[in-house]
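Coordinates for the following, if possible.
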Amino acid sequence: MSNKAPDSGRAEYNTSYKVGQDNIQFLGLDVLNPVFTTSALIILAFILGSILFPADASAVLSGAKSWSINNFDWFFMVAGNIFVLFCLALILLPFGRIRLGGTEAKAEHSTITWFSMLFAAGMGIGLMFWSVAEPVAYYTGWYGTPFEVMKNTPEAKDLAMGATMFHWGLHPWAIYAVVALSLAFFAYNKGLPLTIRSAFYPLFGEKVWGAIGHFIDIISVIATIFGLATSLGFGAQQATSGLNFLFDIPNTLTTQIFVICGVTAVAIVSVARGLEGGVKLLSNVNMIIAAALAIFIVIVGHTGAIFAAMGSFLLNYVEHIIPLSNWIGREDETFYHGWTVFYWAWWISWSPFVGMFIARVSRGRTVREFIIAVLLVPTLVTLVWMSVFGGSALEQVQNGVGELANGISDSSLAMFQMFEHLPLTAITSFVGIILVLVFFVTSSDSGSLVIDGITAGGKTDAPMIQRVFWAVLEGIIAIALLVGGGSEALGAIQAAAITIGLPFTLLMLVMCVSLWKGLSSDMHLYK
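The predicted structure follows:
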């Protein structure tokens, strides 16, 4: 592959590697053998171990997770801060003029659709789960309070707002943005395969097509499949909790399996229809339902308190972002390790999946437009969402309304307990359940597209059966873990995903250097 002329608007790398050249074909599949086979064997070994020996697997993997978090808390925190500063710098520097795909590239999706897809894949489901539970947990002192302030005090409320936004604001989206921009730039501007290893080409050159690249992609596949499977399993538990709360449907293993089968079935249809007919459609539906639910709560809830909460969440976020970003001399160890460092490791373990999906739908955007859309706009949307849901919940707690006033007993029920004290409880709760399930579908089908791309060596037009294979596998893994070991087995695989976040953090720091070099080499096209 030779460099194109300057007037093409792209400066591709000289590499003899062709997408799919090392792939093998069997049983209708078209995969990169070292990555596909090794990933499948490792995943199978972990799953069997977690099912056959759930207690032992949970102990070993939880120990590995705790070791990573307790010994490298400073590393996660420093890296998270670097990613935020790096992204903000890209907005301000001349690099922001570079267009993904070259100077003549055009955006493939409308701005609203583009944003809907990246947001739905990024953390939509997490916001459904934690927008009520997390601020209430901090305020009432459930599992640690930031800086060990006294619970149920005005100071605790301020910190609850600031800490919640801290965990769902600039830092996680910067993690996603670094990976997404790296993949998009090297694929669309440098002509490399759309896979994780391509982001390291400026540093490793042709070696990325060998063992080094295989290792990077294998880590990415494992982190993604573990993260998706555990989220699907825990999400099924939340959905069944909601169904039990609303319709008195038994919250049993059988119900959870039915939920997973239903989500997986819809995800299979969506992923079979591809990006345009599946993920894009569901993402738009997601955002419409979410917006309607939020507007409804603003209208029927304590409207004044919700708008006041928006200002409070923002001010407390700004006030506490630096203290909460500090890793030196922290005395609130339960909160610091159990929440913040855990979150950072979890976001990083999800970054290969979310980053690659965002990259796939972002051709034609400038670097500046990309960072603003992936970093700043989601943070503002999260601010509004947390203010509506978290603000309403805190208002109820402060006034002694409902079960939340007694603290968090079951985080999966927190949102429904808040809905219980709003008008039309049955309708809002039902919409909430639908939204949870649809968010899980979009995570599953977008994740299947990503895993398929990595294991196919960067091909974006691999056989449809491969996408279906990964969607089915996610559901099978989640069901197997629930049947074999329940929450203990799911927790073990989640711990494995968190542990993988440690080496991937180092890879991401290297990725920043590689991206800087790549962007620098294209600046001559924008003078």
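
only C-alpha atoms for contact and neighbour calcs from this point on.
Will do.

okay, now residue 496: neighbour count?
Using other Cα atoms under 10 Å, the number of residues around residue 496 comes to 25.

Tell me if I'm right that residue 233 and residue 260 touch.
Yes: at 7.4 Å, residue 233 and residue 260 qualify as touching, with contact defined as Cα atoms under 8 Å.

Another for comparison:
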Amino acid sequence: MAPAESVYDTDYETGQDNIEVLGLDVHNPVFIISAVLILVFSGSVLIFPESAGVILNGARDWTLDTFDWFFVLTTNIVFLFCLYVWLSPFGKIRIGGDDAKPDFGILSWLSMLFSAGVGIGLLFYGAAEPTAYYTEWFGSPLNVPPRTPEAERLAMSATIFHWGVTPWAIYAVVGMSLAFFTFNKGLPLTIRSAFYPLFGERVWGWPGHIVDLLAVVATLFGLATSLGLGAKQAASGLEFLFGIDSGLGTQIVLISGITGMAIISVVRGLDGGVRLLSNINIILAILLLLFVLTVGPTLAIIKSYGTNAFHYVIDSFPLSNWVGREDKEWFHGWTIFYWAWWVSWSPFVGSFIARISRGRTIREFLTAVMIMPVIVAVIWFSTFGVTAIEQVKNGVGELPAGISEVSLVLFQMLENLPMHEISSFVAIVLLMVFFVTSSDSGSLVIDSITAGGKLHAPIPQRVFWATMEGLVAIVLLVGGGSAALTSLQSGAIATGLLFSLVLLACCVSLYLGLREEKNST
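This is a model prediction of the structure:
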């Protein structure tokens, strides 16, 4: 069955509800309402930063205390659903139809997928997260005593757990749904299309508008969280290397400058911008990884790969349980934040990987999206985490005294290795390139959603959304004040809660669509 011959008998045309305003291809009302909501939010936070900080942090604490179980249950269900699809006959279905060919080579495809999906997080938490768990900074997983062999084991397995197969299943289910309904059913590349089996033609009305609005808002806050974290770490690195003040002013300058670079990239489009930057990301990341592996505790790192992978599988079961948890501080501050953050990123990353995955089978898609990142996570976090923990254990450098600022951990670890000035500078450059890649990838996705599913909306529209991402990141930093990191997390957690409902509905809708596709062939 050819993709254009959709069994979904709809007369909807991509962009048919659009209007042209100041050179923008505006989908009414998704573009207008989302833009107004974001601008009103940004203005309110800038005018009343103290009150906004209290409200944001209050919403965060309430969500964590009330819905921790729901986040864990949602991620577990999504993972099991993806596992079922991967093992089932549905895995043979080819995205785009039987004759579809991949648009990108395997290396470029994986590079774009991974750069968009994790990016800044790998650098920010690569050394910091295992060290934090080992030294009991902001709690410890399962309440194990800090700086013990058990703490070292759980430091690595809990970190990989947060970046492994479970969160990537969140991306996979959204990406798989959008790729299938867009390229196999001929529907627009927008979140609402994934719900056609549930809503029918009503998906083009307000039920679909609400889904797309949630996707836009969740994406903006998820990206803003990452951009804010990236700016904080880049500023810390500049102060560490060059003595430049790492305060709010520097962070705002960094966000503004890199948002400008993202605008240039997003104007160049998918091939000239995102793919090029993604390939650069991977090369720089591999070089930094090999450097740490070579000059760090090489033997200990290599031996840890298999051990950490094994412990990750074993420890995933207690870490996935929300009942009777005694490590509430750690559980809420790390695991639930991560799950909400991943959920808030899912419309963006899901849409993006759907856009670049035509021609792959569903089994090939799921293998790349769920298995490859686990392998990378084991290698990356083991390399950086073991190096940092070894320095703590041996009393080397500043880390044994404990974490003073999480954004500094990477640079404090590199300081104790040869050529630390060069490696730290490369880390800052890599951070900024990841920053740009995430921003322009997100802009392309939001651009498509707010243009009614069009893949090539006007350039001014891409510029508008890239600017909005930078603005929201700045606003959250300003609104958070001294608790800026908590403020950044608050936006992601609140929007992630709402979009979790969309994820669960997405699983049901995709199952119905895949079953119908299989029965018709």
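
What would you report as the TM-score here?
Superposed pair, TM-score by TM-score structural alignment, normalised by the length of structure 2: 0.97. Supporting alignment: 521 aligned residues with a Cα RMSD of 1.6 Å.

residues shared between the contacts of residue 233 and residue 260 of structure 1?
Common neighbours of residue 233 of structure 1 and residue 260, counting by Cα atoms under 8 Å, 6 or more residues apart in numbering, are 478, 479.

equivalent range in structure 2 for stretch 267-277 of structure 1?
The alignment of stretch 267-277 of structure 1 onto structure 2 (TM-score structural alignment) covers residues 262-272.

next one: stretch 317-331 of structure 1
Counting by TM-score structural alignment, stretch 317-331 of structure 1 falls onto residues 312-326 of structure 2.

Give me the contacts around the matching stretch.
Counting by Cα under 8 Å, 6+ apart, 68-69, 72, 76, 141-143, 154, 156-158, 160-161, 331 sit against stretch 312-326 of structure 2.

The match of stretch 267-277 of structure 1: which residues count as buried?
Buried positions in stretch 262-272 of structure 2, judged by neighbour count with 16 or more other Cα atoms under 10 Å: 262, 263, 264, 265, 266, 267, 269, 270.

residues touching the first one, list them.
By that I understand residue 262 of structure 2. Residue 262 of structure 2 makes contact with 436, 437, 439, 440, 466, according to Cα under 8 Å, 6+ apart.

tell me the two of those that are most distant?
Distance extremes for these: the farthest pair is 437 and 466 at 11.1 Å, using Cα to Cα.

Could you list every helix and strand that the lengthiest helix in structure 2 packs against?
For structure 2, the helix with the greatest residue count under DSSP state H is helix 49-87. In this structure, helix 49-87 of structure 2 packs against helix 30-47, helix 165-183, helix 337-355, helix 362-366, helix 459-480, helix 484-519, with contacts taken as 3 or more Cα pairs under 8 Å, 6 or more residues apart in numbering; DSSP states H and E.

Generate JSON lines for the ones you listed, with distance to residue 126 of structure 2 as supplementary columns.
Shown next, in JSON lines, are the helices and strands packed on helix 49-87 of structure 2 (distance: least, Cα to Cα, whole Å):
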{"stretch": "helix 30-47", "distance to residue 126 of structure 2": "31"}
{"stretch": "helix 165-183", "distance to residue 126 of structure 2": "16"}
{"stretch": "helix 337-355", "distance to residue 126 of structure 2": "14"}
{"stretch": "helix 362-366", "distance to residue 126 of structure 2": "24"}
{"stretch": "helix 459-480", "distance to residue 126 of structure 2": "22"}
{"stretch": "helix 484-519", "distance to residue 126 of structure 2": "17"}
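
what's the closest of these to residue 23 of structure 2?
Comparison of the helices and strands packed on helix 49-87 of structure 2 against residue 23 of structure 2 by Cα to Cα identifies helix 459-480 as nearest, at 6.7 Å.

And that closest one against structure 1, how far off on average?
On superposition with structure 1, the mean distance recorded for helix 459-480 of structure 2 (mean Cα distance after the TM-score superposition for structure 1) is 2.8 Å.
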